[in-house]
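Participant: Attaching a predicted model along with its sequence, questions to come.
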Amino acid sequence: MREAMTEAEIHRLGVQIIRDELEREGWSILDINVNPKINPQIIARKNGTLGHVLIRTACHPKKGRIEDDYIIARCLEHASQLRAVCFFAGVRVSHAEASIRGEEQYMGTPIRGEGILVAYSGLEELRPEAVMTARGI
């Protein structure tokens, strides 16, 4: 029986995708937290730079974004205290088969055990003046 992925599974998938991407880019993963209510989701280090990565994952047609400026402000403050750089990763997932067939109405429902298409355009460094970017505005 085909079952849609849960919100928690979709978020964990997004965290895994970003973890894998960071490792490919040479980051050493120090800690991972898949709970979307605890930030950051990933703490990593590369070339002496400590990075805190906030991750949000959404289903097609949306892309993961941070809804609350307070979350960004708290993460920036915490990262600053640790001399870390704060990043945001917005991920979009789509049901691959529906995408290939052009069935727009089903693309936003990823199915367990079936193909997933991922849209991710890289890490965005978060700065106080860039809060609106992370919110997708």
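Facilitator: Nice, I can see it.

Participant: only C-alpha atoms for contact and neighbour calcs from this point on.
Facilitator: OK.

Participant: How is the residue nearest to the spatial centre of the chain assigned, secondary-structure-wise?
Facilitator: In the chain, the residue lying closest to the centroid (Cα atoms, centre = their mean) is Ile55, at 2.9 Å. Judged by DSSP: H, G, I helix; E, B strand; the rest coil, the three-state class of Ile55 is strand.

Participant: all strands for this structure, in order.
Facilitator: In chain order, the chain shows strands spanning 28-32, 42-46, 49-59, 84-95, 116-120, 124-125, with DSSP state E as the criterion.

Participant: quick one: Arg112 from Ala96, how far?
Facilitator: Using Cα to Cα, to the nearest Å, one gets 12 Å for the distance from Arg112 to Ala96.

Participant: Neighbour count: those two, which is higher?
Facilitator: Comparing Arg112 with Ala96 by neighbour count (other Cα atoms under 10 Å), the higher total belongs to Ala96, at 20 against 16.

Participant: let's bring in a second model and compare:
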Amino acid sequence: MSIELTTQELHNLAMNVVGKDLEKQGFEFISVNSQLKKDPQFVCLKNKKLHFVVVKAVLYPNNPEKYDVTYMETMKEHALKFKARTYYAGVGIANAKNYEAPITKNENYIINYNGIIEI
């Protein structure tokens, strides 16, 4: 029996992908929040500058690089109060066998992630 991943599990998957990418780029984590609808997910330091990263798990066929402009502008205004730079990280997730099928615990999946996008 295949059990579908919950929204929180998909979000955690996306968080892992982005977290590894940020580590590779030399970001230092100040705080990490993996709760859904609690943005930003990552507050990081790099070159002594503060960075806010908002992570979203995006299911196929939606484009992981397309984000809610109004919402991200609100996040940017919030970040500017802390002199922080704002980034969006969309992580596309699809079932490896059938893109249209749900993502389940016992099946492989495909990740579509092209890095963080500065807002």
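Facilitator: Great, that's in hand. From a predicted model like this one, the values you see are computed outputs, not experimental measurements.

Participant: And the residue nearest to the centre of structure 1, how close does it get to Ile72 of structure 1?
Facilitator: Shown here: Ile55 of structure 1 relative to Ile72 of structure 1, a distance of 11 Å by Cα to Cα.

Participant: Same check on Leu30 of structure 1?
Facilitator: Distance from Leu30 of structure 1 to Ile72 of structure 1, by Cα to Cα: 21 Å.

Participant: Looking at those two, which one has more neighbours?
Facilitator: Comparing Leu30 of structure 1 with Ile72 by other Cα under 10 Å, the one with more neighbours is Ile72, at 26 against 11.

Participant: what's the counterpart of the more buried one in structure 2?
Facilitator: Under the alignment by TM-score structural alignment, Ile72 of structure 1 pairs with Met72 in structure 2.

Participant: ok, that match - contacts?
Facilitator: The contact partners of Met72 of structure 2, by Cα atoms under 8 Å, 6 or more residues apart in numbering, come to Tyr88, Ile119.

Participant: quick one: contacts for His11 of structure 1?
Facilitator: With contacts taken as Cα under 8 Å, 6+ apart, His11 of structure 1 has the following neighbours: Val34, Pro36, Arg56, Thr57, Ala58.

Participant: My read is that the last one contacts His95, right?
Facilitator: No: here Ala58 of structure 1 lies out of contact with His95, judged by Cα atoms under 8 Å, at a distance of 12.0 Å.

Participant: Which one's more surrounded, those two?
Facilitator: Neighbour count, other Cα under 10 Å: between Ala58 of structure 1 and His95, His95 has more, with 24 against 19.

Participant: Return the residues in contact with that one.
Facilitator: Tyr106, Met107, Gly108, Thr109, Pro110, Ile111, Glu114, Gly115, Ile116, Leu117.

Participant: Pick out the one among those with the largest number of neighbours.
Facilitator: Looking at the contacts of His95 of structure 1 with neighbours defined as other Cα under 10 Å, the largest count falls to Pro110 at 25 neighbours.
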